[in-house]
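[1] Here is the input, now give the coordinates:
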Amino acid sequence: MVPKDDSYYANSDIAIIKGLGTTYTSSFYKKGIFTLFDLLLDFPFKFLDQTKITKISDIRPDGGFYFIDAHIVAVQNVLTRRVKMLKMMLQDDTGKIEAVFFNLYPNQIKAYTRGRRILAFGPVKYNDYNGVVNFTQPTVTFLEEGDEVKPQERMTPVYHAVEKVPQAAIRKAVNGVLQSLHAIPLPELLPQKHNPFNLTLSQALDLCHYPFPPDIPNQKIIPEKTEGFKRISYEELIAYQLTLLSVKRKNEQHNAVAIDKALEDTDRFIKSLPFELTGAQMRSFKEVQQDLSSQKPMLRLLHGDVGSGKTMVAVLAAIQVAKSGNQCVVLAPTELLAQQHYQKFKALLDPCGIRTELITSSIKGVKRKKLLEDIESGEVQVIIGTHSVYQEEVHYRNLILAIIDEQHRFGIDQRIALLKKAPSDITMHQLVMTATPIPRTLQLALFSDLDVSTLDELPKGRKPIITAVMPDTRKAEVIKRLDEVCHQGTQVYWVCPNIEENEDETESVKTTYKELKKQLPDLKIGLLHGQLATNEKNKVMKAFLEKEYDILVATTIIEVGVDVPNASIIVIEGAQRLGLAQLHQLRGRVGRGALDSYCILIYKSSETDVNDIAMQRLSIMRATTDGFKIATEDLKLRGPGEVLGNKQTGFDIFRVVDVNRDFELIDIARNAALDIIHNDTETCRALIARWFPKFKV
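    Down below sits the predicted model:
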């Protein structure tokens, strides 16, 4: 019987899997895998081929995995002070090859006797030390002479490590759930006309974990390029589009508050500014102004390059709202950014007689009580903060506009919690801002429920940032030059990709901090990273702003940070590891003042660490400072199938989808979602419940 919903897989704890045990279960929990559905979505990152037997004469010492049927013809025990090694010679009817095992138990060694027939599966390498080609620690199955060997029909999955859980146990657990899919398949929710892959979700999941071997021998299978994987990503994209369309539909069920354009107040404010707004800022503000004057709820995305002046458009919207006797809230993703917005808004709005306040979790006691009272009474017209702005204890008098900065950093449920703060039966106007120029395709994927205003001009007088790319072998030259310019009053950011040293990441912010302190003893150097407490981060950033530090060594946390006009140089170490969008965001930390500004991208010079794509990214950074060009090139470079260590987009709302990798699916997913939401309410609800269970339709 086909179930009506996903409850068995979505609600069943992995602890029910036979033979998993409490130790393994706890390890899966630590990785964020709690339910059977979670386990099904933990896909392999590569596959091994045990679908065919290879003759020894056809083996190549390329590090690839091979599967052979052979006899043991010689066995040798090698004991050294460091390691116990068992060597054996394997032979089939075409030749011989050596196999090497390390630290076997005595009862295991006894099983390996001359004349025994075995199946061996493992990597074959050329040993530089002794010039011998051998199997290294292969998996062995013992056979009787008359046994018929039946290779597997499908590829063998290899999963990302789960602490304390061996690959065999992961495979067994996943395979057990896949077998359940044959008896209790997941309900097929996609209508046939919207399923170009002709695979059910259950079939797609099965093929993602156990694909058939490729038609071309030794061809590598890239999981994300398989039809099964695309089928799953496509369904999640449809579900996400349905959440956006549902939010838009909900918004349109109630009217917003239509407010006067406040032409006199906004014109007076614009004339008082010591600089001229760009044409793009004026055009965008007029679009916002028009939206706010309508009873139809505004849903608008304001995006532009770093430094294109989004804040000023938001300030003008706040003036229009405040002068009508209403309130607006500015939601920021970090406390540092909330502080920056507060300082800017307050400086600009105080002369207009508009009260601006910051609310964060660090404001406590009597001060917090008074602030909450003033917000509830309407004495505060502009409220700025992080998640504090939509907490249950915060009540507004007449909140009609939400300005959400970097919306993709907030979940749908968080945004809905904020929108519930609107007066009864009123839908809030929403202005969403992002400092990432977004190509049209990604606009459709992530902000398809919004109208779009684009800031495609930079303010007059803004000097382009000069960008240099150099290998880490020239780091000493950079440090020497910084010593000179910092003594002349220049401030510098030095960015490293991570906090601690580890196997994969050699640039450590803490190590670099110590290194620079040692090499530049006369300079004051600060340290900023995500492990610091919030008040410590704010303290360090404030000290840098007030010129107490010459150099700030930081992680990419400064990507969204306080503007420091005197900081005119940014050094980004390990730049080959970062995506174009993030590199461009980081570069935007400088060039905020009147000084000539520089960005130095240092890459690791070893060939193993710098691939063609990484060098193309760095070349693009050197060639242009246009964020829209960079966003478009970024999309071209990171087409389907490229496996990245980090999701460069920052959009972490998906379980399977990467919007850059899967961008080719976006248009058809959008069209399918539009049809489903208009014609099939039950399917709409079921798809959203499967992929975004916290979202209430």
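[2] From here on, just use CA atoms for contacts and neighbour counts.
    OK.
[3] Spit out the contact partners of the nearest residue to Thr139 once chain neighbours are set aside.
    Leaving aside its sequence neighbours, Thr139 sits nearest to Phe121 (C-alpha to C-alpha, 6 or more residues apart in numbering; 5.1 Å). Neighbour list for Phe121: 50, 65-68, 138-140 [criterion: C-alpha atoms under 8 Å, 6 or more residues apart in numbering].
[4] and those residues, which are buried?
    For these, a burial check counting by 16 or more other C-alpha atoms under 10 Å picks out 50, 65-68, 138.
[5] nearest to Thr334, of the residues you listed?
    Nearest to Thr334, judged by C-alpha to C-alpha, of the buried ones among the contacts of Phe121 is Phe65 at 46.8 Å.
[6] Surely the residue nearest to Thr139 is in a strand?
    Yes. Assessed by DSSP: H, G, I helix; E, B strand; the rest coil, Phe121 belongs to a strand.
[7] related to what we said a few turns ago, just the contacts of Phe121: which are in helices?
    When the contacts of Phe121 are checked against helices (DSSP state H), there are no matches.
[8] Which helix or strand lies directly C-terminal to whatever helix or strand Met85 lives in?
    Per DSSP states H and E: Met85 is located in strand 84-92. The first helix or strand that comes after strand 84-92 along the chain, using DSSP H and E, is strand 95-102.
[9] Before we compare anything, build this one as well:
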Amino acid sequence: MPATNPKNPESASASTPPKAAAKKPAKPAASIESKLAKLGLRTDMDLVLHLPMRYEDETQIVPIREACLRGGHVSQVEGVVTKNEIAYKPRRQLLVSIADETSDIQLRFMNFYGSQVKQLAEGTRVRARAEVRHGFFGAEMVHPVYKIVNEGAPLPNALTPVYPAGEGLSQTVLRRAIADAMRRVDWTDTVPQSVRTRLNLAEFQPAVRLLHYPPPDVDEHALTERTHPAWNRVKFDELLAQQLSLKRAQQARREKGAPSLAAVGQLSEAFLKVLPFALTGAQQRVVKEIRADLVEDYPMQRLLQGDVGSGKTVVAALAAAQAIDSGYQAALMAPTEILAEQHFRKIAAWMEPLGVKVAWLTGSLKKKEKQAASELVESGQAQLVVGTHALIQDTVQFAKLGIVIVDEQHRFGVGQRLLLRNKGSDGLVPHQLMMSATPIPRTLAMTYYADLEVSIIDELPPGRSPIVTRAIDQNRRDEVIERVHAAALEGRQAYWVCPLIEESEALQLQTATETFETLAASLPDLVVGLVHGRMKPAEKQAIMDGFSAGEVHVLVATTVIEVGVDVPNASLMVIEHAERFGLSQLHQLRGRVGRGSAASVCLLLYQSPLGPVAKQRLMTMRETTDGFEIARRDLEIRGPGEFLGARQSGQAMLRFANLETDQWIVEQARDVAAWLLDAGTPEFDAIVDAHLQRWLGGREEFLKV
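    Alright, predicted model coming up:
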């Protein structure tokens, strides 16, 4: 990117030589506007809040000799071109040598325009900035940012901002657009003076101006690390907008009517009596919270989170029982057919002996079966419906839907969850219980789930065995196969999970089908099964049934067994190419073992050499089985966007606040949002409107449903 400052747009770089640019006609404004729009910069305030991603220090020149001695650092040097040539080995490249009174250095351009060759002619004075490397021909800068200057040309007196840019948008264009926008926007502060004083917040306009145009005496470390008071003000405003929007969404939902599911009657009581185990204290607490919500005449919006194997399905079944006791239907939607079928089999086994009709509805059903299931749902004969995305199709109509239970909710998009919620009748919105086996760190819950009530099952059922986790190099596969064989001879079963179904030349990973064939040949005295997502449901279920019954000793699978599969006799888990999986997925897979009383082991097979992120993940898996600790570390590694599946979930990601380091600001923003909304005065409502308009600009489709 060109190293320019707002006062000196006449700069050049390897990608935008000024002489070449000068020959071209100016681009029409509409073209620049469309490019800005691609970055989400449609209004003046969007531009004003398009803050620098970093700053470059162009305020000083380092003698070339000094820059060479401290190689590996970014330095700015100035010198006269002494040599200019195009080399053709090992590839076509432009080599330019510049020298000052202390030494010389080579500038190397692998991609260049013909005009640059003339521009960097011998005798030209050049100011260049890049990391200094020591190559085969001595010290060099590769593709430096450079300017053609006159001797004694003044240096910038402040740090130069560098903005996130899109294709065809130079830093010069962005800086000019931002400067123009700053002259036009309304700078009225949307945070009350009393709040600014109490929280020691900088005023909005000075803070934003400082970030765009840092003064010479600014604390450079605080600016680049984003700990400067100006950054804290921007982070606070961003988090406040998020809190206000989510809390407003919560208020709007509470204004909608929902069926009051007040009866905890015969079915609920009978269900608890037939369970072959007692609820844990955590389950009892969560059931109490949900029951209190379901009595209300506004829709429950509760997130139920608990670690792998903590017993969320039982809690969901009790919520469904309360709806059925109250004369309503319940629907449970899962993201995959294998998970939906696990729920269906488990809940039907509990409920049907008690006289409850449980329907099964998925996309793979034959037309007649699907129609028959839909008729049961529409007539109200099916009191509980379990299925996949098929539940939200237009052809499926509920007679009297009281509660919607969504498992692994982060795997569904906003639109999908909304369609199921809209299946209510008589203008009422059904209650919604969302379940997640991926524990959500507290700070994340306070921000992205600020509009939900959160229940946590933080206790595992008694009798679960601890899981020992080991990381093993792929070179020791034979030892691992022998361990699987030994476990089977002791009467135990094993999972062997692979990341791909078919061969991929790009990734060179062991495939599920190849692993299945290898294990079947290596373990001729054992029954080895194979399950993957592309199998027909009947084939898949036959293998799963055989594994559950103990007839299949080793189950080779893709991640279709990530959630929902419960085989207490399975005590060994082998995860092939564990370095390719995320932390959350590894934790979910490991949770398939340790469900019985036998000591359980999870072996993470990896391919050397490991990258730093993969090392971190495997180390975390070895060190802890605590889902919340794993989630916290996962958030550190991946950030909230990827952690939440944000593109799919439709949540507005934070641009400036960092949930790891800015938790204190999250708490401040949450409290101020509650104070502004609870006041309910016209004055405060206007403040809230202005703040949301500034930060979201009407883009409240990001609000979760």
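[10] For the stretch 151-300 of structure 2, just list every one of the helices.
    Using DSSP state H, counting those that start in this stretch, the helices of the stretch 151-300 of structure 2 run over residues 171-184, 193-199, 204-212, 220-224, 229-254, 266-274, 281-295.
[11] chain center to the fourth one, what's the gap?
    Centroid separation for helix 220-224 of structure 2 versus its chain: 27 Å, with C-alpha atoms, centre = their mean, to the nearest Å.
[12] what about stretch 41-50 of structure 1, start to end distance?
    Distance between the boundary residues of stretch 41-50 of structure 1 (C-alpha to C-alpha, to the nearest Å) amounts to 23 Å.
[13] sorry, back to before: the residue nearest to Thr139 of structure 1 pairs with which position in structure 2?
    Counting by TM-score structural alignment, Phe121 of structure 1 lines up with Arg129 in structure 2.
[14] Then Gln281 of structure 1?
    Gln281 of structure 1 maps onto Gln283 in structure 2, by TM-score structural alignment.
[15] just checking, which of the buried ones among the contacts of Phe121 of structure 1 belong to strands?
    For the buried ones among the contacts of Phe121 of structure 1, the ones inside strands are 65-68, with DSSP state E as the criterion.
[16] Those residues: which two are farthest apart?
    Maximum distance among these (C-alpha to C-alpha): 10.1 Å, for Phe65 and Ile68.
[17] circling back: right, so the helices of the stretch 151-300 of structure 2: which one is the most enclosed?
    Stretch with highest mean neighbour count among those: helix 229-254 (a mean of 21; mean count of other C-alpha atoms under 10 Å).
[18] so what secondary structure elements neighbour it?
    Helix 229-254 of structure 2 sits against helix 204-212, helix 442-448, helix 663-679, helix 682-696, with contacts defined as 3 or more C-alpha pairs under 8 Å, 6 or more residues apart in numbering; DSSP states H and E.
[19] now the longest one and helix 682-696, what's the angle there?
    What it means is helix 663-679 of structure 2. Counting by axes from the mean of the first three to the mean of the last three C-alpha atoms, to 10 degrees, helix 663-679 of structure 2 lies at 140 degrees to helix 682-696.
[20] Tell me where the stretch 351-500 of structure 2 has strands.
    Using DSSP state E, counting those that start in this stretch, the strands of the stretch 351-500 of structure 2 run over 358-361, 384-387, 401-407, 431-436, 453-457, 467-473, 493-497.
[21] give me the number of residues near the closest residue in space to Thr473 of structure 1 that isn't next to it in sequence?
    Spatially, and ignoring its direct neighbours in sequence, Thr473 of structure 1 is nearest to Ser605 (7.2 Å; C-alpha to C-alpha, 6+ apart). By other C-alpha atoms under 10 Å, 15 other residues sit near Ser605 of structure 1.
[22] Verify the stated contact: Ser605 of structure 1 with Asp472.
    Yes. The pair Ser605 of structure 1 / Asp472 is scored as a contact, 6.1 Å apart, by C-alpha atoms under 8 Å.
[23] Could you pull out the helices in the stretch 1-150 of structure 2 for me?
    So, for the stretch 1-150 of structure 2 - with DSSP H, counting those that start in this stretch - the helices run 18-23, 29-38, 44-48, 64-69, 114-119.
[24] Of all those helices, which one is nearest Arg184 of structure 2?
    Using C-alpha to C-alpha, the nearest of the helices of the stretch 1-150 of structure 2 to Arg184 of structure 2 is helix 44-48, at 7.2 Å.
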